[in-house]
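> Give me a model of this one.
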Amino acid sequence: MPSSYPLVSISHGSASRVAVVALLAVGLGAAVTAKAQAPADGEPSFPTWGLGLGVMSEQEPYAGIGRDNTPLPLLQFENRYIHLFGPRIEFKLPGLDIGDSQQLNFGIVGQYDGSGYEEDDAPILNGMAKRRGGFWAGAAVEWSSSFVDVSAEWLADASGNSNGQVVSLGLERTWQLGKRVLLTPHVGASWQDENYVDYYFGVRESEARLDRPAYIGESAVNIEAGVRGVYMFDRHHSVLMGVEVTGLADEIKDSPLVDRSTTNSLYLGYLYRF
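Next up, the predicted model:
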């Protein structure tokens, strides 16, 4: 089952780069895996292993927090039942073939999300209670065709910190340019429920001050667009890149903690496949 789910940032906290790179890695790693595994009979060879290192650069929405640049290790493993890349794991379920060029794929997914902040991350957060990330789990489905891949995913906060839920929808298509380059533009939308938005962007009455009034978060829909790319030197060595821009919903932009209407992330990495 290809793991080409949408590149959708489910978080925008001081450590949201963890969630961003998880989904970047899913799409980038799937492209590398699909290309490198494709033998003459069309059946992928399992299992596969990969190790690498990447760098994430992200601009976050909180006021006073500058651009964050962080090195991130990459670990990939895939067989017929499991796909692991970075902090995300997928348990593959039986798919459904629809004709010669269409397929429905299903999976149970889990990932660590390092979203959240501490009060010393920025002056606007002074006096705020710490917001934590945690482990998220849910389900994903993908309709794959020769024209476009459409995917949907539901995740819930299994750690119970925000008690939030996120539903993501994405569309993407991969083009092969020559023998070595794969390019995947994508667009998506991410719905975040009121628990999620209030936890990460709300201000409690006990946290309010003159320049930070109390704020109750409501459910929101963010819009994302970007492109992923892979340059394959050979079956073992690949360079991965990703660029994404997210338009924040009004329910997030209106938070007194936020001072921008968009966020963006850049990713560059190297992967060695055994």
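> C-alpha only now, for contacts and for neighbours.
Will do.
> can you count the residues close to V181?
16 (other CA atoms under 10 Å).
> That one against R228, yeah?
No - if you go by CA atoms under 8 Å, V181 and R228 don't touch, sitting 10.7 Å apart.
> list the contacts for the closest residue to S16 other than its chain neighbours?
Distance criterion CA to CA, 6 or more residues apart in numbering; nearest residue to S16, sequence neighbours excluded, is S115 at 4.4 Å. Residues in contact with S115 (CA atoms under 8 Å, 6 or more residues apart in numbering) are 11-19, 131-134.
> To check against the first, give me the structure of this:
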Amino acid sequence: MTINKNLLIAVALFASSSAMAGSFSLGAGAVFNESPYKGYNENTTAVPLVSYEGDNFYIRQTTGGWILWKDAKNELSLTASWMPLHFDPDDNDDRQMKHLDERKASAFLGGAYYRHESWGSLKFALSGDAMDESGGMLGEIAWFRPIRMERLTLTPTLGVLYSDESYNDYYYGISGSESRRTGLDKYSAGDSWTPYVGLAAKYQLTQNLFLNASAVYTVLPDDVKNSPMIDRDDSFALMTGVSWRF
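I've put the predicted structure just below:
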């Protein structure tokens, strides 16, 4: 099984649509995920849905934040995130891909800034690989706006993810030894910008029980889709689940 960044964005949209000061919610969901790697079929993955918003700390799915400054329109925090993107050759169906090296998931440390306005919220985030699996850096610029109705909240999102050369080369590059072993062309990836669009929906069934859904579509940049490990130009993830707000 592989997990790509679409899965991470899909479950993160759940947290964006449910953020309320002093609130905690817990649930479970399933993510349908199209992997960009060759040799993987579309797969469904069970994921926990976790969201907590406090005065000094938050948990937004795979990211924890320590708030340094917050007012009605601004939030600045230090962040620790788990980036689940990985590649396991033992799970791959492609004859050549099965002989590549493993690419491991990793933890990232960084910071995030949010600016909230009547027309929506802006997010700016930057983090680096704390476990030195890729040694890479990730960035994100995003706009989102919760649209609240009586029981339904819709949150459209537009964003772009930045991945530096080290990150992309670790997850999508092919070394000389791998090329000789597999027959795949040697490949070195550069840095990239990955645009995405998403939509999250949250429906309140009772005072505490909610239905959640989110979908994310990304267009893969050239430095990713040109890799011999990749066999598509875009990627899609859909998350559905239920959560309980305490």
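> quick one: TM-score?
The TM-score (TM-score structural alignment, normalised by the length of structure 2) is 0.92; 243 aligned residues with a CA RMSD of 1.8 Å.
> which among the contacts of S115 of structure 1 gets closest to D149 of structure 1?
Of all the contacts of S115 of structure 1, D149 of structure 1 sits closest to A19, with 21.4 Å by CA to CA.
> Does A25 of structure 1 belong to a helix, a strand or coil?
helix (DSSP: H, G, I helix; E, B strand; the rest coil).
> What does D91 of structure 2 correspond to in structure 1?
Structural alignment (TM-score structural alignment) places D91 of structure 2 against D121 in structure 1.
> just V160 of structure 2 next, same as before
Match for V160 of structure 2 (TM-score structural alignment): A189.
> To what extent does the helix or strand hosting its match diverge from structure 2 after superposition?
A189 of structure 1 is located in strand 181-192, with elements delineated by DSSP states H and E. Compared with structure 2 after fitting, strand 181-192 of structure 1 deviates on average by 0.8 Å (mean CA distance after the TM-score superposition for structure 1).
> Quick one: distance of that strand to the chain centre.
The chain centroid and the centroid of strand 181-192 of structure 1 are separated by 10 Å, computed with CA atoms, centre = their mean, to the nearest Å.
> L96 of structure 1 and F46 of structure 1, how far apart?
Distance, L96 of structure 1 to F46 of structure 1, by CA to CA, to the nearest Å: 20 Å.
> sorry, back to before: now the contacts of S115 of structure 1 as CSV including distance to Y196 of structure 1 and secondary structure?
CSV is the format used below for the contacts of S115 of structure 1 (distance: CA to CA, whole Å; DSSP: H, G, I helix; E, B strand; the rest coil):
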residue, distance to Y196 of structure 1, secondary structure
S11, 9, coil
H12, 11, coil
G13, 11, coil
S14, 15, coil
A15, 15, coil
S16, 13, coil
R17, 17, helix
V18, 17, helix
A19, 15, helix
R131, 11, strand
R132, 11, coil
G133, 11, coil
G134, 12, strand
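> Out of the residues you listed, grab the one that's most surrounded.
That'd be R17 among these, by other CA under 10 Å, with 29 neighbours.
> before we move on, the earlier item: please name the spatially closest residue to the match of D91 of structure 2 (chain neighbours excluded).
The shortest distance from D121 of structure 1 to any residue other than its chain neighbours is 7.0 Å, reached at I65 (CA to CA, 6+ apart).
> looking at the alignment, what does that neighbour pair up with in structure 2?
Per TM-score structural alignment, I65 of structure 1 is aligned with Y40.
> State the distance from its match to S192 of structure 2.
Y40 of structure 2 is 23 Å from S192 of structure 2, by CA to CA.
> So if I had to pick from those two, which one is more boxed in?
With neighbours defined as other CA under 10 Å, Y40 of structure 2 and S192 compare such that S192 has more, 20 against 16.
> that older thread, checking my notes, the residue nearest to S16 of structure 1 in a helix, right?
No - according to three-state DSSP, S115 of structure 1 belongs to no helix; its state is coil.
> Check the mean deviation of stretch 26-33 of structure 2 from structure 1.
Looks like 0.8 Å for stretch 26-33 of structure 2 (mean CA distance after the TM-score superposition for structure 1).
> so the residue of structure 2 most remote from its centre, which of the three states?
Residue farthest from the centre of structure 2, counting by CA atoms, centre = their mean, is R180 at 32.5 Å. Secondary structure, three-state DSSP: R180 of structure 2 is helix.
> In structure 2, what sits opposite L257 of structure 1 in the alignment?
By TM-score structural alignment, L257 of structure 1 lines up with M229.
> If you could redo that for V141 of structure 1, that was the one I meant.
Aligned partner of V141 of structure 1 by TM-score structural alignment: Y113.
> Between the contacts of S115 of structure 1, which sits nearest T262 of structure 1?
Top of the list for closeness to T262 of structure 1, among the contacts of S115 of structure 1 and by CA to CA, is H12 at 10.5 Å.
> Please, where are all the helices along structure 1?
Per DSSP state H, structure 1 carries helices over the ranges 17-37, 194-201, 250-253.
> any idea which of those helices is most buried?
Mean neighbours per residue, mean count of other CA atoms under 10 Å, is largest over the helices of structure 1 for helix 17-37, with a mean of 24.
> which other helices and strands contact it?
strand 48-59, strand 82-85, strand 88-98, strand 102-113, strand 220-232, strand 237-247, strand 262-273 (3 or more CA pairs under 8 Å, 6 or more residues apart in numbering; DSSP states H and E).
> tell me, the fifth one lands on which residues of structure 2?
On structure 2, the counterpart of strand 220-232 of structure 1 by TM-score structural alignment is residues 192-204.
> What lies in contact with that stretch?
10, 13-14, 17-18, 151-165, 168, 210-224.
> try stretch 86-100 of structure 2
Taking CA under 8 Å, 6+ apart as the rule, stretch 86-100 of structure 2 contacts 1-4, 38-40, 101-105, 171, 178, 181-184, 229.
> residues of that stretch that come out buried?
H86, F87, P89, N92, Q96, M97, K98, H99, L100 (16 or more other CA atoms under 10 Å).
> and of those residues, the nearest to R145 of structure 2?
Closest to R145 of structure 2 out of those is H86 (30.4 Å), distances taken as CA to CA.
> Count the residues that sit near the equivalent of F57 of structure 2 over in structure 1.
Matched to structure 1 by TM-score structural alignment, F57 of structure 2 sits across from I82. Using other CA under 10 Å, I82 of structure 1 has 17 other residues around it.
> right, and I82 of structure 1 touches L93 too?
No - assessed by CA under 8 Å, I82 of structure 1 is found out of contact with L93, at 9.3 Å.
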